[in-house]
Structures are given as C-alpha cells and as structure tokens.
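Colleague: Generate coordinates for the sequence data below:
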Amino acid sequence: MEYVRSAGPKGSEDMEIREVVYAVMVRRLKEHLEAPRGMVPRIYAPASEVELSDLGQFCEQPLEVSYRNFLATTNGMDYFESDLSAFSSGDWPDSVRVVEACEFAATLRDIGILQDVGLPQNAELFPVAFDDDSTIGIFMIDVEGVGERFWMVGNGDSIFFTKFSEILSYFLDPLAGAFRSAV
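Modeller: Below you'll find the model as predicted:
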C-alpha cells in the first residue's frame, strides 16, 4: 500500500494528522517486518481534553494545532523514525526521557546554537520528541516573528517546521518540503 495524501476539507488538520500517522505506522511496520531491529513502532490511546489542557498550561505556550491533534489521535508515538519517539502528555514533567531532552535543550542553549540559527537566547524550547541516543531533539517553539513552531536539531542538522504534521511527513519523504535550517 502506498501513501496518498488526500486534500480533505479546508482546515482539516485532524484528518491530515490521522493520515500522516497512518502512513508513518504502515511504513515503520513494513520496515520492521522486512528487517526486524528490535524497536517496534507504537501508538497510544488518545489524550483526553483534560490532559491536553494540562499540557498546554505546563508548556506555557499554545499547543500548535496539528500537534494537539496528534496527541488527540495518539498520545505519543514510539519509534516513528528509527529510534526517535514523540512524547505523550503523560511523560511530563519528569519522565527520564523528558529530563534528558530538557538537558539536551540546555546544552544547545549553553553552546550558542540558538543564536546560530536565528533564535533568541531565551527562546522556550519545549521537547516533543527525542531519540534514544540523546543526539536529536524536536522542540516546540513560540517565537514572535518566526512562523515555524518546531525545530529539529542534532547530529549537525537543523530544520524548522511550521506544524507537527510536517515533521512526520518529512520522515516519509524528506524531499517533499522546503524547510529552513535557520530563521
């Protein structure tokens, strides 16, 4: 089965995220069945409205629409790409992976990477996904004058995304979008 994205009704972020989650899971399960590597992709039950509201208050920035819809579809996703997993609302505030992702963000800040890519030093980096090797993080950002809401950084790469669904789509086809490495 090949992934074909339908346009859907205008403003249909919920349908878009469901289609992208489905496509990612099909691809990852197919990869796993063809060459098992131990890490099985996994999705979870949807986050409740209370969990989404609590997470929005905790992160102190508005949840981007497709990210909110992602959590309302599957509250987290393990191994959506190799060893990269998206956090659930329940991972906050003190799961080991979230703590490690926050430490990674602090390191990025300390070595001046934020300024190198055009973000202010005080930009809030809210981790939404992290890899098992602690070398790649995806952060939700909300910086005035910057249209992108997510930043993927690590292993020498820096890519900004406008919405969460673009991140998942990027791993389906990295050449399908035009993304900036700095803002």
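
Colleague: can we go C-alpha only for contacts and neighbour counts from here?
Modeller: Noted.

Colleague: which parts of the lengthiest helix in the chain are buried?
Modeller: For the chain, the helix that runs over the most residues, judged by DSSP state H, is helix 13-34. The neighbour-count check on helix 13-34 (16 or more other C-alpha atoms under 10 Å) flags 13-21, 23-29, 32 as buried.

Colleague: I have a second one here; can you model it like the first so I can compare?
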Amino acid sequence: MRRLVSELMTRRVDEHLADPFEASAIPRIYPPASQREVSRLEVTAGQSLDRYYRDFLSVTDGMDGFYLSHCVLGCRNRSGARGTGALQFRDGAREDGTPADVGLPGDVVLFPVSVNRDVSQAIFMIDCPDVLPERIWWLGEGDSMFFGNFADSLGYANDPRSYTPRETVD
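Modeller: The predicted model follows:
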C-alpha cells in the first residue's frame, strides 16, 4: 500500500506543479490512523473494512487530491464538510433508488470512503458477497463502477488503464 500511495501522490504532485491553478485539490496525505481509530471506524461502517482500505489508513489517515478534486476520508475527517457531503450524496442516491438501478439490494450498507469537492461523485465501501464480490462502488455524474477492493480503485485513479471496473451487478 505504501508503494501505491507513493506512486499516486507522486503523480498528483507532478500534475499539480505542472498547473497549480487548476481547480483540483492540492495533493496531501496525513499521519496514519491508530489501530484504535481504525477499530472505531469499522464499528461506524457497520461492516468489516476492506483490507486495503485498512492498510491505507495505516499509511495515511486520508488523502486530498486523490483524483481530480476527490479526497479519501480517513478516521479523523468525517465530521467536516467532506464527510457531511459524502453522507448527503449517499442519502440522495438511496432516495433516487440508485443501488437498485445497478442491481444492488436496497438495504446494502454504503459506507463513504471518498467524495469530490462539489459532491457530484463519491466512492463507497459495500459488503454484499452473496450478490457482488467487489467491495468498492464509485458513483456519480452518470458513472457506476465496481472495484474488487480499495487498492484497485487507487490504481485506477492513478492509471485508468490498470483496471476495468464492472458497471452493474450481473
């Protein structure tokens, strides 16, 4: 995970330095989360954390500039504007029936792990192995992409040719 975060941050910093006035967030990582914080987050999530997301939190407790204007939420930054925006996006998607539109059960737990600045895209951790083996759902602006795990979504953000996400539940 350290290598993946390092590669992603190197790319984002290079992009930012090439055009620092672009609207995307300044790339930033944070001190790692403690095991206690990660355990509390798992309780909050209502599901086991994807092991790669757990590994991510042991490297950095969140990331700004992960993909365009996306941030990755850690344990500590869930109560601010981004955390609130992610929950609003989740609630709106539920009200619109979006999970059912792509074949997910209506009661699937959607735990936000990322949201963009204008709250038009979010990434959720899901856990419904009877329906779908993937654990990550990237949703918004007309897109719906499922990733096997959190590391796959980070790799995709770094290089979209690295992974071909599923768009609906088959």
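
Colleague: What range does whichever helix or strand comes after the longest helix of the first structure cover in the second structure?
Modeller: Following helix 13-34 of the first structure in sequence order, the next helix or strand is strand 42-43 (DSSP states H and E). Strand 42-43 of the first structure corresponds to residues 28-29 of the second structure when matched by TM-score structural alignment.

Colleague: which residues touch the matching stretch?
Modeller: With contact meaning C-alpha atoms under 8 Å, 6 or more residues apart in numbering, stretch 28-29 of the second structure is reached by 9, 60-65.

Colleague: 7 Å instead?
Modeller: With contacts defined as C-alpha atoms under 7 Å, 6 or more residues apart in numbering, stretch 28-29 of the second structure is touched by 60, 62-65.

Colleague: Looking at those, which one is closest to C75 of the second structure?
Modeller: Set against C75 of the second structure, the nearest of the contacts of stretch 28-29 of the second structure by C-alpha to C-alpha is G62 (7.5 Å).

Colleague: which residue sits closest to the closest one, ignoring its sequence neighbours?
Modeller: Nearest non-adjacent residue to G62 of the second structure, counting by C-alpha to C-alpha, 6 or more residues apart in numbering: G74, 4.1 Å away.

Colleague: quick one, what contacts that neighbour?
Modeller: Contacts for G74 of the second structure (C-alpha under 7 Å, 6+ apart) come out as 57, 61-62.

Colleague: Alignment lookup: A81 of the second structure to the first structure.
Modeller: Aligned partner of A81 of the second structure by TM-score structural alignment: V96.

Colleague: residue boundaries of the helices in the first structure?
Modeller: Under DSSP H, the first structure gives helices at 13-34, 49-59, 65-73, 96-110, 113-116, 164-172.

Colleague: returning to that earlier point: the residue nearest to G62 of the second structure and T168 of the second structure: what is the separation?
Modeller: 27 Å (C-alpha to C-alpha, to the nearest Å).

Colleague: Same question for V13 of the second structure.
Modeller: 33 Å.

Colleague: next one: L110 of the second structure
Modeller: 16 Å.

Colleague: Turn the helices of the first structure into JSON lines, columns for distance to G137 of the first structure.
Modeller: JSON lines is the format used below for those (distance: least, C-alpha to C-alpha, whole Å):
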{"stretch": "helix 13-34", "distance to G137 of the first structure": "18"}
{"stretch": "helix 49-59", "distance to G137 of the first structure": "16"}
{"stretch": "helix 65-73", "distance to G137 of the first structure": "15"}
{"stretch": "helix 96-110", "distance to G137 of the first structure": "7"}
{"stretch": "helix 113-116", "distance to G137 of the first structure": "13"}
{"stretch": "helix 164-172", "distance to G137 of the first structure": "12"}
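
Colleague: nearest to T135 of the first structure, of those helices?
Modeller: Of the helices of the first structure, nearest to T135 of the first structure by C-alpha to C-alpha is helix 96-110, at 7.9 Å.

Colleague: average gap between that closest one and the second structure?
Modeller: Mean deviation of helix 96-110 of the first structure relative to the second structure after superposition (mean C-alpha distance after the TM-score superposition for the first structure): 1.2 Å.

Colleague: got the buried residues for that helix?
Modeller: 97-98, 100-102, 104-105, 108-109.

Colleague: Return the list of helices and strands in contact with it.
Modeller: Other helices and strands packing on helix 96-110 of the first structure, by 3 or more C-alpha pairs under 7 Å, 6 or more residues apart in numbering; DSSP states H and E, are strand 126-131.
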